[in-house]
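J.: Quick one, what's the 3D model for this:
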Amino acid sequence: MTTPAPTPGPGLECAVLGRVRAWYDGVPVDLGQSRSQEVFAILLAAAGRTVALPLLVEGVWDEGERPSRAEHCVRTHVWRLRRALARHTARPLLVTVGNGYALRVPARAVDTWACERALARAEEIRASGGSAAQARDVLAGALALWTGEPLAGLHGPHARALRVRYARLRQLLLEARLELDAELGDRPGLVAEASALVMEYPASQRLRAVQMLALYRSGRQAEALGVYEDTRRHLSTELGRLPPAQRVPAGDLTALHQRILRSDPTLRRARTERRPQAPGHASFPSPVAGFTGRDEQLRELTGMLTRPGAPAVVVSAVSGMAGVGKTALAVQTAHVLGEHAFPDGRLHIDLRGADTAPVHPHAALATLLRALGTADDDIPEDAEERSALYRSLLAGRRMLLLLDNAACCEQLRPLIPGSADCTVLVTSRAWLTGLAGARHLRLDVLPQTEALSLLRRTAGRRVVDADGEAAAALVAACGSLPLALRIVASRLAAEPGRSLAGMVRRLADERSRLEELRTGDAAVDAAFELSYATLATEQARAFRLLSVLDVPDIALPSAAALLGLGIEEAGELLDSLVDLSLLQSHRLDRYHFHDLVRVFARAANAREDRAATTSRAVAALLDFCLATARNADTVAHAAEPEERTLIDVAPTSPGLAFTTAQEATDWMREETALQRALIARACTDDSLPLAQAADLVDRLNTVLSGITHLSAVGDLARQVAEVAARRGDRPCEALARYVRGNALWHANSFPQAKTELHRSLALCDRDADLRLRASAHLTLCAHARVRGRFQDAIVHGEASVRSFRTLGAASAEGTALGELAFNYARQGRLAEAQAAAERGAELLGGRESVSAAIGLYYLARVLHLCGDREEALRRAGAGLALFRTLNVASFEAASGNLIAQLHAEQQDYALAARTAETFLPMARKVSAMLEGGLLRTLGRSLLHLGQQARAEACLQAALELFDGLQAEQDAEQVRGLLATAAFIPR
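T.: Okay, here's the model as predicted:
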């Protein structure tokens, strides 16, 4: 390039000719507020030399405005700047030297160096006989670096002094550039620009000379002579303090004045250099046939490209995955704007960024110069000269440059013109965040309505509308990717006998889907292959491994475990895949594939990775997830880790840590899909530890019970149990059958639950599996209680309490005591019930946890049965508040049911009805038993409120639920209420 512009590149790059800004490897560095920027600017101006702390203080504040602890303030700003730089590099850039600081940045990294270098380079070009146009464009490129007042927004003494220095630098650049403008010829606007600059810099005799010459060549000799007289007056009146010898115009200006007086004919002959013609529009690509949709993106991109009065070249970048339609949108936008928007022409170049060998910027410049009319012999070989010629040809022209399929910012920077008259539109699979000043549009797949419209436009409206369900399925199979949709639509159009449903069936098989998405020279997998081939080894490995599990997305810590990397290293790797549009990230630190890209990545994994390698990676992720799930279980239930372990297996990973029960349950909810996928894979991959999968199923069961439906957990437990049975793994089968029984119980499938729980007990070793036996007895206790068999429930409950007490599992014992207490109360053993409930609450309390809330709930139930309704309400309300905080829906509904019942028994029927109605929607989602209980309370309350018809409807619905659940005692209570209702006069 002609001038090293301050566009972000490798390492630290800085700009002060406008706002103070910095980038590291193309990524903006946050320099903080104005005082921090002042410190940074002072250190930057020192060019690596040490600046003493007192000098920094003097440079930031005027003497009367310094805070009392000014040096401390400067140290704080330095600390903040160091922290900002450390986010981008481990290199110590801002260092302490004695009682001062130094910023280790090369001079060329600052935009002012580029300007100083431009002055010297322009002189070198002219001295060596080079082109005046080339020298002029070197200077124009440097002037383009000014984006506003230098150090804008900074007002300290040092900033004011630097502004004076930089103003002088700009003046020198302007003087040299206008002199070359005058040498090259009478370009339009030269008189106006020279006159305006003379008003800005009245003491500049070089600018006055250009003004005089431009006026003379325009036939305005008298005005040219008037400039000389004005110069004399200015020097005499405004600069009277100068010595007499300096109060007259310089010799060059005086000689020019004499030549104009003589009407010297040689002054009218300016040197002109051949300027190729504008390229026009003929070579620009035509719009894509059948372009459909993208109205919102067209409006946005059109607005981005039409920014009248922009101070610098307008650059807009469209990024997105292969086949998403970036080029089609860019070309369509250019045609929507029309030729009148770019009267000097439109250029297009395919930079082949997705190829293994993208077009080099040097070669791209040659292609663009030819398009601008430059003969091959006139294209310079030197990179700086080639860039200068390119910029000079574009200067002052209103043109659109479509730089299509760019690889990276480094490829693009030499191709960005310096003229603000040009507009640049870039397309790339990469997310070009390092392209300074660019506006970005990230293109996603088509919405379903637009995808169906595309199918109609290509395959025919009649074909698509004849089978709307198949059309929607076809869009889903193509992942709404425009390239895939065009391929299937063209195949349907070419083969009228082929049906939409038939095409959907062909695409249903993941193994052959990409083969089906090929036609002519278009192929989805070929588009993906181009991107894949450019990946570095680690990127390619990550791309393949991330695809192996059937999950909608994956969190960064889990991805790091799968890849065997640290969090930061994995984050950088995954973000690089996002930047290349091979991976997507719609939420912070969560990543996912487009469906077709996942299919491609899996095929690559099957082709390139040994099965054992993939299994080791998945095993590492399973180990990490189990360790994290154990941590979540422990925190959620405020228990010791060993209390929650029902099988002898120990993960090696420490997993993620949690500080609150809410964090723990949130993680389990968020990662349910991942854990399910890992368990399912362990059931089909013999190299993965089945015991870890069984333990993970149990963690899902214990943490998520009461929060969400457990039917999926029950299905996973069944799979694990069947695999364990085939392998003869009794401990795994015992645990899996316990989990399945527990899940079936929560799903109100009581007979099946009982069967599974007894099978689990039969498989348990009496001594080795004591904890599992205790847990199974506890669930059987609850099962018997629901069926109204309270004595059986007490037998199981007491067995569970004894076992947990033997194990020293305080939290589990507290839960078992709470369940046992309720059954004692139903058998009339009230003293034992209250003692058991209070001891259970004591064991479960002390921390904000699910277990503590359950303890309060159990105690409230027993207090209710013992007749202490006020205390029961207080405990139930406290438990409800905890359940709400922890999002435990089933126990929240259970607490609401109990509170409504207590209000009804206190004869506050209106409040009871309101409470029941509040919790009914939640109960319908989590438990038929709870729904029946709330309907019973609501019906009873409505009877007392005189709303007999509604009351009977609620009671009838409750009876149907209880009959279906074989909850005999509850059903009998409802029948009694219905019988009472029958005697109430209507």
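J.: from here on, contacts and neighbour counts on C-alpha atoms
T.: OK.
J.: and stretch 427-438, which residues are buried?
T.: The neighbour-count check on stretch 427-438 (16 or more other CA atoms under 10 Å) flags 427-436, 438 as buried.
J.: so how far is the first residue of that stretch from its last?
T.: This stretch, stretch 427-438, spans 12 Å end to end (CA to CA, to the nearest Å).
J.: mind listing what's buried in stretch 504-519?
T.: Those would be 504, 507, 510, 513-514, 516-518, for stretch 504-519 by 16+ other CA under 10 Å.
J.: Go through those and flag which are in helices.
T.: If you go by DSSP state H, these have 504, 507, 510, 513-514, 516 in helices.
J.: one more to put side by side:
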Amino acid sequence: MWEALIAAVATAVMSRASEDIGNAAQSTWTTLFRKVRGRLGTRATLIDAGDRDALEQALRDIVDEDPAFAARMQALLRQLGEAPALTVPSPGLPVPATVRLLPAGPADFVNRTGPLAALDEIRGHGEAGATPVVVLRGTPGAGKTALALRWGHKRQDWFGGGQLYADLRELPDAALGGPESTENIVTSFLLAMGVPSSLVPDSFAARLALYRTMTADRPVLLLLRGAALPAQISPLIPTAAGSMVLVSTERDVRGLAMDGARFIDVGPLDDSAARELLEAVSGREGTDPAPVRRVIDLCGHLPIAIRIVGARLRLDPGLTLADLVRDLESEPDLLGDEVGPLFQNVYRHLSDSAQELYRTFGAVPVAEVTDGLLARLGWSDHRARRAATDELIGLNLLERPGPGRWAQHPLIRAHAAGLSAHDEVVAATVDYFCEFAEAADRAIMGDRRRLITGPPGPDGPPGRAEALDELERGREDLLRVARAGLALGANEQVARLATAAQALYFNHPHLADWTEMSELGIAAAQRLGRADVEVQIRCTLSGAHSAAGDLRRAQTEIDRALALLPAADDPVLAGTVWEFNARLLDRVARAASESDQPTARAKAEDAFRTAIATFHDVGLPRGVALGHLYYGAFLDSAGRPADALTELDQAREGLNAAGDDRNATRADAAIGAAHLHLGHFRVAYEELAAAAAYLAVSRLWRYELEVRENLVLAATALGDRAAVAEHAERAAEIRRLSSPGK
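T.: So this is what the prediction gives:
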């Protein structure tokens, strides 16, 4: 059974018998020669005598007594790259056993159809010597290993050579100065495949060569969890056609991309899959979707967090979903205590610079951080910032939603916050957002009167539409910053932020956000003793309640604003309050019963005239023009379109003179509506179409929607079916974009 090996060893030692061993002391040949001579003892003279038959018999006697010696000789022969003809089989080793080392995956695995299909596709193109390596990457706790195990068990029949699994987290970490983990893995794989411990080669190189031989004929799946370095993975890649390597890790192994590795991102679960997982783990189905949705949001859609809260629900039948929501909202660390160790394990591998940036992200009270904000927070060096962000991205602790924008998963951000000192970073963030919002406000609203604002800062977005887009993208962060600023006592900045944010809400009426931001601004103004700022914000808050249909709350805010006017001592502000009061009374009149409408309309008309007169008395032409605009719209809605046109023509003239093209366009739209009600359909269509074009380019959805609806009516009256379809489609699109009422 050893004949091929014995012949190879005999050829090797006899071909080198005449060499000066001392001159080749470090060569593999020398090692082989010395080991053979040492085991032959006195029979080593057979080598010098050239008696090959006797030498082979002596070797045969040795290996029959000591099979491990045969394995060591074979390993040494495999290292002789200068003599490839001497590569021989190992007749003493068993046929590799088909091993199935994959641990069980979670029983309640959900969704992930996309990544599973991607793995099928990748494996389907495997060729001998070109084994695909696939890295599953994503946030810690996203279910990368669960996905790999599910696919491995599902495709067990594809891997006739077996399925190998190793958790490198349980082995000494080479990156932290420990021994090479790969060496231990190879040994465990050889033993699992049936190699007797006595035949496992001594050197790592020989063991690795034996491992590759035993995985070269039939397809093998290799799953490595927690790999830290590409060097831990590359040596283990099997070469048999149809083989595949899956790597599930939180560590940065992007270097594998240079060797052709594929990367599949495993993100948080979508709403449907997250709900399915929560129901499966908790054992509760058909529950109220609202608290379920909130629990999932608080878990950040992360499978491990959902499993944790699901287990709590299963173990405590008396715990309701509403109770769980309250617990999670009132105790932010409740989940952090469970999932924090996952993130801490990755955090400890970061460089000092990356750890500092990680803590900075935790201290910033926003979901999305820009390069500009990072520069304000001390990360102005582009190279240092890029190196640190790249390291965090490589370890899946940071995401890049867009150029120059960064975000963390909510639970990661919560972990980072626990490592951070907040106040200094929060204060700098509030200052930055004030400047950002005020620059956007100026770009959108022009030179409107602002009672509290900072000096012009860096240039804002290049145009009105871009500025509105930036505010829309950051609207949730605006609220987060205002909350954090008020808690920190940054009252002036919060009042400035609430004032500037109106530029967003006037045009994109996110009513819940509008209300909360106004209330934060009012609280800040009261702390500052700024009755004038409080009056101005209460007026806009009245507009928010009015738009939501809550006329009672809207009137309450107007009444409070009127009561504060003496303390504010601002005649211009008095005109603003009367204007908002008149617009509210207009809505009240529209909602009144038929019998009450005359009285309600008379009150509204008096209020409009008072507002116009007040602005006229203080010498504010733009205020006068706006008063005519709102008064004209009121007259049109009251069934007096001819009277309305007189007011609206004055409004358009005044607003154009003031350079307020936004509100001048609103006057165009109101004039078009009045002509529509007078039956002047062609004139109405032309006025409305011009207004719609401007509003669309400026992304002023709030106003464009009503204009499009009137265009549908005008086009219908003109018999223009194509125009009807065009404007109806655009109106539907605006409703989807702006979601008014939310």
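J.: Distance to Arg681 of the first structure for the buried residues of stretch 504-519 of the first structure - can I get that in JSON lines?
T.: Formatted as JSON lines, those follow (distance: CA to CA, whole Å):
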{"residue": "Val504", "distance to Arg681 of the first structure": "27"}
{"residue": "Leu507", "distance to Arg681 of the first structure": "24"}
{"residue": "Glu510", "distance to Arg681 of the first structure": "17"}
{"residue": "Arg513", "distance to Arg681 of the first structure": "22"}
{"residue": "Leu514", "distance to Arg681 of the first structure": "24"}
{"residue": "Glu516", "distance to Arg681 of the first structure": "28"}
{"residue": "Leu517", "distance to Arg681 of the first structure": "28"}
{"residue": "Arg518", "distance to Arg681 of the first structure": "31"}
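J.: Out of those, which is nearest to Leu365 of the first structure?
T.: Nearest to Leu365 of the first structure out of these is Arg518 (CA to CA; 34.3 Å).
J.: how close does the closest one get to Ala278 of the first structure?
T.: In terms of CA to CA, Arg518 of the first structure sits 40 Å off from Ala278 of the first structure.
J.: again with His158 of the first structure
T.: Distance of His158 of the first structure to Ala278 of the first structure, computed by CA to CA: 47 Å.
J.: quick one: which of these two has more around it?
T.: Ranked by neighbour count (other CA atoms under 10 Å), His158 of the first structure and Ala278 place His158 first, with 22 against 19.
J.: what do we get in the second structure for the more buried one?
T.: In the second structure, no residue is equivalent to His158 of the first structure according to TM-score structural alignment.
J.: show me what contacts His158 of the first structure?
T.: 42, 58-60 (CA atoms under 8 Å, 6 or more residues apart in numbering).
J.: Also Ile6 of the second structure?
T.: Ile6 of the second structure neighbours (CA under 8 Å, 6+ apart): 56, 59-60.
J.: Which members of those are positioned in helices?
T.: Within the contacts of Ile6 of the second structure, residues falling in helices by DSSP H are 56, 59-60.
J.: Any chance of TSV for those residues, columns neighbour count?
T.: Shown next, in TSV, are these (neighbours: other CA atoms under 10 Å):
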residue	neighbour count
Glu56	20
Leu59	22
Arg60	19
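J.: of those, closest to Ala428 of the second structure?
T.: Looking across those and measuring by CA to CA, the closest to Ala428 of the second structure is Leu59, at 79.7 Å.
J.: Roughly how far does the residue nearest to that closest one when sequence neighbours are not counted sit from Ala58 of the second structure?
T.: Spatially, and ignoring its direct neighbours in sequence, Leu59 of the second structure is nearest to Ile6 (6.5 Å; CA to CA, 6 or more residues apart in numbering). Distance of Ile6 of the second structure to Ala58 of the second structure, computed by CA to CA: 10 Å.
J.: for Trp701 of the second structure, same thing?
T.: Distance of Trp701 of the second structure to Ala58 of the second structure, computed by CA to CA: 95 Å.
J.: Comparing those two, which residue is more hemmed in?
T.: Set Trp701 of the second structure next to Ala58 and count neighbours by other CA under 10 Å: Trp701 wins out with 24 against 17.
J.: Contact partners for that one?
T.: 507-508, 695, 734, 738 are the contacts of Trp701 of the second structure under CA under 8 Å, 6+ apart.
J.: Tell me which two in those are the farthest apart.
T.: Of all pairs in the contacts of Trp701 of the second structure, the most separated under CA to CA is Leu695 and Ser738 at 13.6 Å.
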